[in-house]
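Chemist: what follows is a predicted structure for the sequence shown.
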Amino acid sequence: MTEFIPPGTRWLDLPSPFAMKRGGSLHGARLAYETWGQLDPARGNAILILPGLSPDAHAAANTGNPEPGWWEAMLGPGKPIDTDRWFVVCVNSLGSCKGSTGPASIDPASGAPYRLDFPELSIEDGADAAFHLVRALGIERLACVIGNSMGGMSALAYLLRHPGSARAHLNISGAAHALPFSIAIRSLQREAIRLDPQWNNGDYDDAHYPESGMRMARKLGVITYRSALEWDGRFGRVRLDQSRQEHDRRDDEDPFGLEFEVESYLEGHARRFVRRFDPNCYLYLSRSMDWFDLAEYCDAPCGDRGGDVLQALAKIRVDKALAIGVSTDILFPLQQQEQVADGLRAGGADASFLPLDSPQGHDAFLVDFARFGPAVRGFLDAL
């Protein structure tokens, strides 16, 4: 598979070898990133954005790439993350296929893609790579680390493993560990990919791409990214008309082909995604989320599992924090953001928890700007 690198991407060469948390190391690895705004003379106005599983580093339009980014409504001059005030850095996660080194990258030792020879990937590896980038840019202490979804996990790992590295933290639909429901969903996504014969134990190419497995994995993901409330309000039980049923079916002879509008939406969404993301990268990043558990960092002896996480969160030292969640999020439910705020507060931070009543589920931070925009602006304006 090829990598999918947006125009205007910049790179940092990571230390070589770059040690991985679960063993092994990378040689000649790099981290993709983009920037917006200007770093002030004191180098004190920098914000780092750590994204979710699938986004690249192109969060918004900039001079290197004028195309709208995945967080365009939130980032830019006069926007909630105001680049007239802030110098903003967004990375593409280590292990991804959007510019950073991952399983789809060339292994310098063999001259072929890493595939499953890529070392086991942890959330902490991405956090450490981002820390190297920030230091390479000459920034000793960030004004704020913002983490969305998987990026919320990465941000907590960043702050815990690199004490004093940021003054503030904004955790958006993130978590300090994965819950059983989320692990179960992601395990099914990975199984769908691995059971596709075209996956071939990770040895595929563009001509033999595990499209069916990736389609199913993406559909499962999209179902959990939104809420039942939104599915009902958006699609109801509306059926496709006959012409669209015939157009949307992959096989006109299939008696169980697409029949409802919601099925057509999922199919279209999956088809747009599958050839734009490497399956092995998806597997590695997905598993890294399941493995992540901040309780590993609590002092022994630890108490109950929830207490372990709170102990670890209390080790993080930031001045101010805000954890935002959505009432309809089933993937990273509200209690996880409340736990983040409680733990950071126990560590001495001025930490708040903000539940938002959005109907759009986990993906609300990507679409519900009427709710998220004022919350993010208000937090950053107070820094």
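Modeler: That came through, no problem.
Chemist: going forward, measure contacts between C-alpha atoms and count neighbours the same way
Modeler: Noted.
Chemist: mind checking how far the nearest residue to Lys315 once chain neighbours are set aside is from Leu366?
Modeler: The spatially closest residue to Lys315, leaving aside those adjacent along the chain, is Gly347, at 5.8 Å (C-alpha to C-alpha, 6 or more residues apart in numbering). Look at Gly347 and Leu366: by C-alpha to C-alpha, to the nearest Å, they are 30 Å apart.
Chemist: compare these two (neighbour count), which wins?
Modeler: More crowded of Gly347 and Leu366, by other C-alpha atoms under 10 Å: Gly347, with 20 against 15.
Chemist: show me what contacts Asp107?
Modeler: The neighbours of Asp107, taking C-alpha atoms under 8 Å, 6 or more residues apart in numbering as the test, are Pro113, Tyr114.
Chemist: any idea how far Ser25 is from it?
Modeler: With C-alpha to C-alpha as the criterion, Asp107 and Ser25 are 11 Å apart.
Chemist: check Gln38 too.
Modeler: Counting by C-alpha to C-alpha, the separation of Gln38 from Ser25 is 34 Å.
Chemist: likewise for Arg85?
Modeler: Distance, Arg85 to Ser25, by C-alpha to C-alpha: 38 Å.
Chemist: swap in Leu75?
Modeler: From Leu75 to Ser25 the distance is 34 Å (C-alpha to C-alpha).
Chemist: more crowded one of the two?
Modeler: Each of Leu75 and Ser25 has its neighbours counted (other C-alpha under 10 Å); Leu75 has more, 21 against 15.
Chemist: how much space between that one and Gly348?
Modeler: Distance from Leu75 to Gly348, by C-alpha to C-alpha: 29 Å.
Chemist: could you pull out the strands for the stretch 251-383 of the chain?
Modeler: With DSSP state E, counting those that start in this stretch as the criterion, the stretch 251-383 of the chain has strands at 320-326, 350-356.
Chemist: hold the first one in mind and look at this next one:
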Amino acid sequence: MGPATNYYVHRHTFGLYRGGRLSSLQLGWESWGTLNAERSNAVLLFTGLSPGAHAASSERDPDPGWWEDMIGPGKPIDTDRYFVLCVNSLGSCKGSTGPASINPETGRPWRLRFPELTIDDVARAARLVVDHLGIDHLAAVVGPSMGGLTALAWIKHFPNSTDRLALISTACSATPFAIAIRSLQREAIVTDRNFREGHYTEDDWPEVGMRIARKLGMISYRSASEWQDRFGRRHQDYFPATQFGMRFEVESYLESHARKFVGSFDPCCYLYLSRAMDLFDACDTDHGLRALFKRSFTGKALVLGVESDLLFPLWQQQDLAAALEAEEADVAFQALPSAKGHDAFLVDFDQFGPPIATWLE
């Protein structure tokens, strides 16, 4: 957590969607721009699984954020016009209460004793910060990747609470392919000999499991065509070659990303949020996606995706746009030409920036 992170502490019992309870909770959040006198210019941004609330740099924290090129003065989400709020997800380990937090009843980390977490809980917890800031109605809700699931949960629980809704590289539920990838990631973590049913320590971190989980993630985040152009069959000289691996540049790419990830994200937090993504299904909510939109959203929608996305394939964004259009919402859908795969929304700003700017104008 950087110096720009603010913390809201909810000192009352928070009931979770599947029946668990937290006696209190903390939420980390950051903001950019100025909330106007009417408190009507707020844009709520939800994150993917692993990012924190630091979506962009600020005077308090000049380090680049995970959506640096998208948020700021004159940028697609223009902070000269909008007050942008990003809340770290409940269940994360970057400022908000989650499995890595201390259980007040035991004085030790929650780990696997944390109550079952859902995407609905992530959305409902974010509402606590929105209420804390005195915001009754949002100018926009923006949800990329897991954040799109959270945005759908938001309108489900808080109908017609926003004028605009952006669903980016996301879906109403996970495909079997996405579930399979995440199940393997979770299996890699829980079968690591250092996991010990969640009783790992800082000195005995389940590093191997986390490295493999991250590599599986990176494989699903990008596209085969990008890797063909980027790496080909070039050999690597960054890491010592091993008998059955580390010969090719693509292997060293995965290894370097895995090493950066280990230690930066708590394994149990990863497990809980990953499972929450698999369990979420807005398509079955309120007898179907169309019914959800009919009941909960009447504003201006934007749906974006790329053809090379393996994790949230383009047909899922097409389904979202079709459901919105069927309920006569004002919806703009674009299939963007990018080879960057699911990560395109994080790196291909020339493609994603213009439609987002147009949608907010």
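Modeler: Here it is on my side, so go on. Since the structure is predicted, the reported quantities are computational estimates derived from the model, not experimental observations.
Chemist: can you tell me which residue is spatially central in structure 1?
Modeler: Residue closest to the mean C-alpha point of structure 1, counted by C-alpha atoms, centre = their mean, is Gly52 at 0.9 Å.
Chemist: how about that one, what's its match in structure 2?
Modeler: Aligned counterpart of Gly52 of structure 1 in structure 2: Gly48 (TM-score structural alignment).
Chemist: my guess is that match contacts Ala151. True?
Modeler: No: counting by C-alpha atoms under 8 Å, Gly48 of structure 2 sits too far from Ala151 to count as a contact (11.2 Å).
Chemist: tell me which of the strands of the stretch 251-383 of structure 1 is the most buried.
Modeler: Comparing the strands of the stretch 251-383 of structure 1 by mean neighbour count (mean count of other C-alpha atoms under 10 Å), strand 320-326 comes out on top with a mean of 26.
Chemist: okay, it sits on what stretch of structure 2?
Modeler: Using TM-score structural alignment, strand 320-326 of structure 1 pairs with 300-306 in structure 2.
Chemist: what's the counterpart of Glu230 of structure 1 in structure 2?
Modeler: Matched by TM-score structural alignment, Glu230 of structure 1 corresponds to Glu226 in structure 2.
Chemist: Pro17 of structure 1 -> structure 2?
Modeler: In structure 2, Pro17 of structure 1 lands on Thr13 (TM-score structural alignment).
Chemist: swap in Gln339 of structure 1?
Modeler: The alignment partner of Gln339 of structure 1 in structure 2, by TM-score structural alignment, is Asp319.
Chemist: what of Ile185 of structure 1?
Modeler: Per TM-score structural alignment, Ile185 of structure 1 is aligned with Ile181.
Chemist: if I read this right, its match contacts Arg214, doesn't it?
Modeler: No: under the criterion of C-alpha under 8 Å, Ile181 of structure 2 makes no contact with Arg214, lying 10.7 Å away.
Chemist: out of these two, which sits in the busier spot?
Modeler: Shown here are Ile181 of structure 2 and Arg214; by other C-alpha under 10 Å, Arg214 has more neighbours (22 against 17).
Chemist: quick one: that one and Ser338 of structure 2, what's the gap?
Modeler: 22 Å.
Chemist: likewise for Pro99 of structure 2?
Modeler: 36 Å.
Chemist: between these two, which is the more surrounded one?
Modeler: Between Pro99 of structure 2 and Ser338, counting by other C-alpha under 10 Å, Pro99 is the more crowded of the two (28 against 21).
Chemist: just give me the match in structure 1 for that one.
Modeler: Under the alignment (TM-score structural alignment), Pro99 of structure 2 pairs with Pro103 in structure 1.
Chemist: so where does Trp154 of structure 2 fall, helix or strand?
Modeler: Assigned by DSSP states H and E, Trp154 of structure 2 belongs to helix 146-157.
Chemist: structure 1: matching residues for that helix?
Modeler: Mapping helix 146-157 of structure 2 onto structure 1 (TM-score structural alignment) gives residues 150-161.
Chemist: and the matching stretch, how far out from the chain's middle?
Modeler: Distance of stretch 150-161 of structure 1 from its chain centroid, counting by C-alpha atoms, centre = their mean, to the nearest Å, is 11 Å.
Chemist: quick check: that stretch compared with structure 2, mean distance?
Modeler: When structure 2 is superposed, stretch 150-161 of structure 1 averages 0.5 Å from its matched positions, counting by mean C-alpha distance after the TM-score superposition for structure 1.
Chemist: ok so, going back, what number of residues lie near the match of Pro17 of structure 1?
Modeler: 11.
Chemist: hmm, it is touching Gly20, no?
Modeler: No: taking contacts as C-alpha under 8 Å, Thr13 of structure 2 lies outside contact range of Gly20: 10.3 Å.
Chemist: what segments of structure 2 are helices?
Modeler: For structure 2, the helices defined by DSSP state H cover 119-132, 146-157, 176-190, 207-221, 224-230, 249-261, 267-279, 289-296, 314-326, 344-347, 349-360.
Chemist: any chance of the strands of the stretch 251-383 of structure 1 in JSON lines, plus distance to Gly44 of structure 1?
Modeler: Below are these laid out as JSON lines (distance: least, C-alpha to C-alpha, whole Å):
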{"stretch": "strand 320-326", "distance to Gly44 of structure 1": "15"}
{"stretch": "strand 350-356", "distance to Gly44 of structure 1": "19"}
